[in-house]
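Asker: Please find the sequence and the predicted model below.
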Amino acid sequence: MSNLSRGAWGRWLVVMQLVLLGACSSLPTIVPDLSRKNPRVAVEGAAGPLTAAQSKAVLDRLKAGGKPTSIFDRHLAFEDALPGTPLVTGNQVTLLVDGPNTYKAMLAAIRGARDHINLETYILEDDEIGQQFAAALVAKQRAGVQVNVMYDSVGTLGTKKEFFQQLRDAGIRTLQYNPVNPLTAKAGWDVNERDHRKLLIVDGRTAFLGGINISSVYEAGSFSERSARSGPTGEKLPWRDTHLQIDGPVVADLQRLFTDTWAQQKGDPLPTRNYFPKLAPKGDDVVRAIGSSPKDPYSLIYATLISAIDSAESDILITNAYFVPDPQLMVALKAAVARGVKVTLILPSKTDSKLVFHAGRASYTELLEAGIRIHERKGALLHSKTALIDGVWSTIGSTNIDWRSFLHNLEVNAVILGPAFGQQLRALFDRDLAESNEITLEAWRRRGIGLRVRETLSKAWEYWL
C-alpha cells in the first residue's frame, strides 16, 4: 500500500503537516563513476566468495539456459559493478502471487519455525488476517521460538495498541519504527522516514519479501473470483500483488538488514538465538538482496534499477503500483527506446492513493510520445512492484518507482539473475497484460480538462508522495 493509502483524509493531512517539517534530499545522479572500472564478476556461495574457477562454472551453467550469452554477461557485470551486498548463488526462489498464496506459505513457515522468527512490516492490521498472524506468532513464542516484530509507526496508525500488547504479553519483542510521537523515539526522529519493507525471516534460513502487507484487503486472489471487500472507490476489487519466498545462503544478507535496522532503532537487545546459521545451497538461483535507507548516501535499489535499464538490449517489462518517475529515470527509459529496446509498463487503473495515481499519470504524455507502451491493470487494485529486463534480470520487492521509495523509505528488493526465473516473471507479466487496457497516445490526448488539472496539482507533491 502507498504511504497515503490508509484511513481518512484528515489523518493523512496530519501526517503531511509533519512530513513537511522534514529536511529535503535529492536523488543521486547515476554516472559511470558510480561503478568500479573494469568490474570483475564475483559470485558468492554458501561458504563465502567462490574461486575464479568456481564462479566461471556457475556462470557457464546459467548461460546454458538459452538466452544469448552477451545479454546475461552484460547484466551480470553491471550488477556486480555496483557496491553493496554480493551476488549469491545456491538459492531457491519461489514466486508467490497475491495474498492467499503468500499468506499460506508464510504461515506454514512460521508454524514450522524451530529457533526464531523476525518480522518487519509496514502495515500490520488488527483484522482477520492480522489476528491469524498474531495467533501463529504467539503460539510459536509460547513454544520456545523467539519472535521479534518491527512495524512502522505511520503504517500501523490504524492498528489498536491492544493488538501489539497481546504480542508483548506473550513474550514477543516488538519495536515501533520511528514513532510519530517524537517523545517515544529512541534513535532520533524524522516522521518523513518510514519503514516500508515487508520482510519475514524464519530460522535464518527462509525469507519472504515483496509488496504484500499483513491485511485482509488481500483475502482474495486477483485472477479468479472477485473480492467481497469494497475497494476505495466503492467497487469490489481484489488486490493484485507479488511476493517471494527465498531459501538459501542469501537469506543471511536479508537477516542482516533486519538485525542492523533493529539496532539502529535502539530496540531492546535481541534475545540470543542462532540468527546466522550455516546455510547450505538450496537451488540454482543467483540472488542479490538489496536494502535501502534514507541514511545511505543514495538508494542502492535506485542505482541498480537505473544501471539495469541503461544496460538493457531487448525489452524492459515493469509492473508498479505507484509510478511517479523522476527526470533521470524518464531519461533512462526514453534512451532505452531510442536504442531499440521495447519498454512496456503495467500500471494501475484504480488506486488507493489518488494523489500518487494522478501524479504518475502526469508523465504519460512524455512516455507515450517516446514510444513507451503503457497498460493499466483492470479488475484489480494493482500493488505489485516488479521488473524484468532482457529476460534475465528480475527484481521484486517493496520499492515503488516514486520519490518516496527512493528518498524517504527503508525498502528491500531481491534481484534474481538468470533466464529460468525470468521466464516465470514474464509469464506472470503476460497474465497481467491480458487483464489490462492499453493507453494510446491518441486516446490520452483526448482526456478531459478535469484529469489534466488533477495531474498538474498532484505532480506538485511528487517529492513527498
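Answerer: Yep, it's here. Numbers count the residues shown, from 1 in each chain.

Asker: can we go C-alpha only for contacts and neighbour counts from here?
Answerer: OK.

Asker: At which residues are the helices of the stretch 101-250 of the chain located?
Answerer: 128-142, 161-169 (DSSP state H, counting those that start in this stretch).

Asker: right, so the ones you listed: which one is the most enclosed?
Answerer: Compared across the helices of the stretch 101-250 of the chain, helix 128-142 shows the largest average neighbour count, a mean of 18 (mean count of other CA atoms under 10 Å).

Asker: Distance from the chain centre to that helix, please.
Answerer: 24 Å (CA atoms, centre = their mean, to the nearest Å).

Asker: swap in stretch 168-180?
Answerer: The answer for stretch 168-180 is 23 Å, by CA atoms, centre = their mean.

Asker: buried ones in it?
Answerer: The neighbour-count check on stretch 168-180 (16 or more other CA atoms under 10 Å) flags R168, G171, I172, R173, T174, L175, Q176, Y177, N178, P179, V180 as buried.

Asker: Now do the contacts for the first one.
Answerer: For R168, the contacting residues are T174, taking CA atoms under 8 Å, 6 or more residues apart in numbering as the criterion.

Asker: Equivalent analysis for the second one, please.
Answerer: Shown here is G171, whose contacts under the criterion CA under 8 Å, 6+ apart are Q141, R142.

Asker: dropping in the other structure now:
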Amino acid sequence: MNIEISWTQILIYLYTAVVLAFTVRVLYQQRNTGSAFAWLVILFAFPLLGVFAYLLLGEPRLGSARAKRSDEMNRFYSDFADQYLSDMGWDGTDKISPHYLGIAKVATDSVGLDVTQNNHMKLLSTTDEIVSAMLADIEAARKSCLLAFYIIDPQGKIKEVLNAVIEAAKRGVDCIILADAVGSHAFFKSEWIARLRAEGVEVHAALPVGPLRTLFTRSDLRNHRKLLIVDEKIGYTGSYNLVDPKFFKQNSGVGQWVDVMMRCTGPMVLEMAAVFYADVAVENDQNLTEVQHYLKRYIEDIHEIIPEPSQAQDIVAQVIPSAPSQTERIIYETIISAIYAATEKLVITSPYFVPDEPLLMALTTAAKRGVDVTLIVPAKVDSLMVRYASQAYYPVLLRAGVKIALFEGGLLHAKTMTVDDGYTLFGTVNMDMRSFFLNLEISLAIYDQNMTAEVSTLQQQYLAQSRYISIKKWQKRAKWWGLVENTVRLMSPLL
C-alpha cells in the first residue's frame, strides 16, 4: 500500500514536534510554576508566536562570554568581603538581632557580601533633596565619580548633574557612567554622549540589544540598578532614576514620579562600588581587564577609604545585588523570609505589584496571623497590563486582612519594606517577577531601629496622600472587570 504524505502533513507533523519540544523545555527549565503555566498557555494558544517569543524571552540567557565574566566578578565579591571587610573589623553580624540573622545569612551565602557596621545613612525623599545632595558630592569629588542608572533622561535638573560630571572629569576625577541600553535609549542617541566622552568621561551601555545579539542573549534582561558612588566614600541608591520628574513621562497621565534615595557612607559603600565595577566589567573583555587592573590599585588604597570614627554612625546594613546570572533567587528569598519574620507590622511600597503564589501566600498568611500588613501602590501606573494584573490579586489580599492604599500624589516609585521596628529593605526592586528574576537590581537590608523609624515615617506620609480600598466597594464593581483582570493575571509571571 502506498501512503502518500503531502507537504501539508509534513509541516503539521513538524509544527507539532516543535511545539511539543518547547513544551518539554518549558517544563524542564521553568522553576516557577506560574511562569511555566503562562508559557504553556502562550505555546498552545499561539504556537508559532509562542515558540518565537520563548526563544527571545523564555530563559535568562546572558551569553557564554558574559556569563564567564560574570562568574569571575562574582568571585571578586566573595574574595573582597573575605579579605578586607571581615579582617578590618567591619563585620556587623554579631550586632544583628537573632530574629533577623537567618535573613542576613540567606544573602551572605548567595552573594558573599557580608553585613557591615559603622555605616551612616541619610534618607532623601524629594527630587530637590536628591539632586542637591548629588550635585554637592560630585562637585566635591577628588578621585572618582561612578554613576549607574537604568534611565538617564538629560532634561531639566539632570543637565546640571551631567555638567557637574564633566567639570569633575576636567579636574582629573575618574568619571564613569553606566546606563541601561534600553532604559536610556534616548540618552545614547543624544549629543551628551559625545560631549561627555570628549571631556574624558567613560560612558558604557549596559546589556546592549540588537538583532544579532538576540540570537545568543535574552534581549529583555535589564540593568535596573541606580547607583552614584563618589570617591568610594559616598554612595547613593534607591528608586530614583536620573530624571527630572517635571519633564519625565509627562504624557503618561500618572503625574510626577515620587522617588526616594539613601545617601550612605561607611564600609557598605565599598560593597556598592564592587557591584558597580562588576557591572562595568561584564560588558566586554576590555572592560574586565581594565577593571581588574583598577581594582588592584583600589585595594592597595583601601585604608584611605576607611571611614573616620567621628563621622561614622553605627548603622548595621547589608548590600544585596541580585541578577539572573546568580544561581540563587536571592532578593526573592530575602523578601519572602522578611515577610515571614514579621510579628507586628509590615508596610510595603511598590509602583508595580504582581506577586506569584508564594509571595501572595506569605502576605496573606502574615495578615491572618495578626500582623498589620499594609501595601501602598500608586493609584495610576504607566503600564495598563501591570495595573490589571495587580488588581486581580486585591480580593484575595483584602479578604485576608491586608490593607491596600492607593497613593494619589503621583506615580509612587519608591521601593521600601519595613518589618516591625527593626528591619528595612530599601532599593530598586519592584514587587514583581521581573525584578525578582530578570533584572539586575540592588537592595539595602538595614538592621537598625532608627533608620527603620525614618523609613516608616516616610511611608506614613505616603499613606496621608492615599485612599484605602474597601473590600465591599471593590466587590460592587462590574463583574466583567474581574474577568479582564483575571485573564491578564494569567500572564503576570511574564510581566
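Answerer: Arrived safely, thanks for sending. Because the structure is a prediction, the values reported are computed rather than measured.

Asker: picking up where we left off before, between the buried residues of stretch 168-180 of structure 1, which is nearest H408 of structure 1?
Answerer: Taking CA to CA as the measure, H408 of structure 1 lies nearest N178 of the buried residues of stretch 168-180 of structure 1, at 12.2 Å.

Asker: about what we covered before: show me the buried residues of stretch 168-180 of structure 1 that map onto strands.
Answerer: R173, T174, L175, Q176, Y177 (DSSP state E).

Asker: farthest-separated two in the residues you listed?
Answerer: Top of the distance list for those (CA to CA): R173 and Y177, 13.0 Å.

Asker: and the equivalent of Q132 of structure 1 over in structure 2, what does it touch?
Answerer: Residue pairing (TM-score structural alignment): Q132 of structure 1 is matched to E160 of structure 2. Contacts of E160 of structure 2 were listed using CA under 8 Å, 6+ apart, and they are L135.

Asker: Also D126 of structure 1?
Answerer: By CA under 8 Å, 6+ apart, the neighbours of D126 of structure 1 are T159, K160, F163, S215.

Asker: What of A367 of structure 2?
Answerer: If you count contacts by CA under 8 Å, 6+ apart, A367 of structure 2 has them with V373, A400, G401, V402.

Asker: give me that answer again for 6 Å
Answerer: With contacts defined as CA atoms under 6 Å, 6 or more residues apart in numbering, A367 of structure 2 is in contact with V373, G401, V402.

Asker: counterpart of A303 of structure 1 in structure 2?
Answerer: So, by TM-score structural alignment, A303 of structure 1 is matched to E333.

Asker: element containing its match, please.
Answerer: helix 330-341 (DSSP states H and E).

Asker: Mean deviation, whichever helix or strand comes after that helix versus structure 1?
Answerer: Counting by DSSP H and E, the next helix or strand C-terminal to helix 330-341 of structure 2 is strand 345-349. Comparison of strand 345-349 of structure 2 with structure 1 after fitting gives an average deviation of 0.7 Å (mean CA distance after the TM-score superposition for structure 1).

Asker: about what we covered before: which of the contacts of D126 of structure 1 are buried? Put it as a PyMOL command.
Answerer: In PyMOL, this line selects whichever of the contacts of D126 of structure 1 come out buried by 16+ other CA under 10 Å:
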select buried, resi 159+163+215
